[in-house]
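In: pasting the structure only:
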């Protein structure tokens, strides 16, 4: 009989603080919006970038809910999300859409939440 000493992720959404839950919701909003945009733009390179972004946000949600190395997820999420905001501005200026504003509002809120969570937990 072998023993597995590898760290195990556990899914316990009840263990999330209110701030963690806000972060998960904001990341999920951005992830779903990016996958929606991916469906509109695939197979172009822009569509593929939306897939990567959407999957990245949703994977971050899953990692936080599963309590998998949360401080690292917060730390990696900050530049990932900030990069999304910068890329959106560079690609779309000056023609911004309502959907873009909604997504960026969620992302700016997410960055703030991630900074607070990282500072609290590290």
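Out: Yep, it's here. Treat the numbers as computed from the prediction; the structure is a model and nothing was measured. Numbering: from 1, shown residues only.
In: CA only for contacts and neighbour counts going forward, please
Out: Noted.
In: how many other residues sit next to residue 16?
Out: Neighbourhood size, residue 16 [other CA atoms under 10 Å]: 15.
In: now swap in residue 35 and tell me
Out: Residue 35 has 21 neighbours, counted by other CA under 10 Å.
In: excluding its backbone neighbours, what's nearest it?
Out: Nearest non-adjacent residue to residue 35, counting by CA to CA, 6 or more residues apart in numbering: residue 54, 5.2 Å away.
In: Neighbours of the one you found, how many?
Out: Applying other CA under 10 Å, we find 24 residues neighbouring residue 54.
In: what do you get for the one 4 residues further on?
Out: Taking other CA under 10 Å as the neighbour definition, residue 58 ends up with a count of 20.
In: and here's the other structure:
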């Protein structure tokens, strides 16, 4: 049986969980808005990725692996967004700023957690 393991979470873990949750909610809202197209599906896939990562951390399931996978997963979204802005496909609005700030913060948290050994 899977159970929560919040006793082992530090403040840094909770910051990472909050940042991932912000990005998950933003991607969920945008995903639903852009369905049924590929853009909407890609946002929902990102939502699932953030939710699974949060869940894994909360139940202490291979946290270090999730930190390691979370860095390129999250950083890649920042890069893809930047490319789409440059190409004129996307724009830097208030929601995007909140999301990208959360993602940059999340990458930083994950890197610190990795360096600390999980």
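Out: On my side now, so go ahead. This structure is a prediction, so every number in the text was calculated from the model and none was measured.
In: that older thread, now do the same for the residue nearest to residue 35 of structure 1: its match in structure 2.
Out: In structure 2, residue 54 of structure 1 lines up with residue 47, judged by TM-score structural alignment.
In: from what I can see that match touches residue 27, true?
Out: Yes. Under the criterion of CA atoms under 8 Å, residue 47 of structure 2 is in contact with residue 27, at a separation of 5.5 Å.
In: How much space separates residue 85 of structure 1 from residue 36 of structure 1?
Out: To residue 36 of structure 1, residue 85 of structure 1 is 17 Å away according to CA to CA, to the nearest Å.
In: average offset between whichever strand or helix holds residue 112 of structure 2 and structure 1?
Out: Secondary structure assignment for residue 112 of structure 2, by DSSP states H and E: helix 94-116. Aligned to structure 1 and superposed, helix 94-116 of structure 2 gives a mean residue distance of 0.4 Å (mean CA distance after the TM-score superposition for structure 1).
In: Could you point out the residues of structure 1 onto which that helix aligns?
Out: Mapped onto structure 1 using TM-score structural alignment, helix 94-116 of structure 2 covers residues 98-120.
In: what's residue 27 of structure 2 in contact with, if anything?
Out: For residue 27 of structure 2, the contacting residues are 43, 44, 46, 47, by CA atoms under 8 Å, 6 or more residues apart in numbering.
In: Repeat the analysis, applying 10 Å as the threshold.
Out: 21, 33, 40-48, 50, 99 (CA atoms under 10 Å, 6 or more residues apart in numbering).
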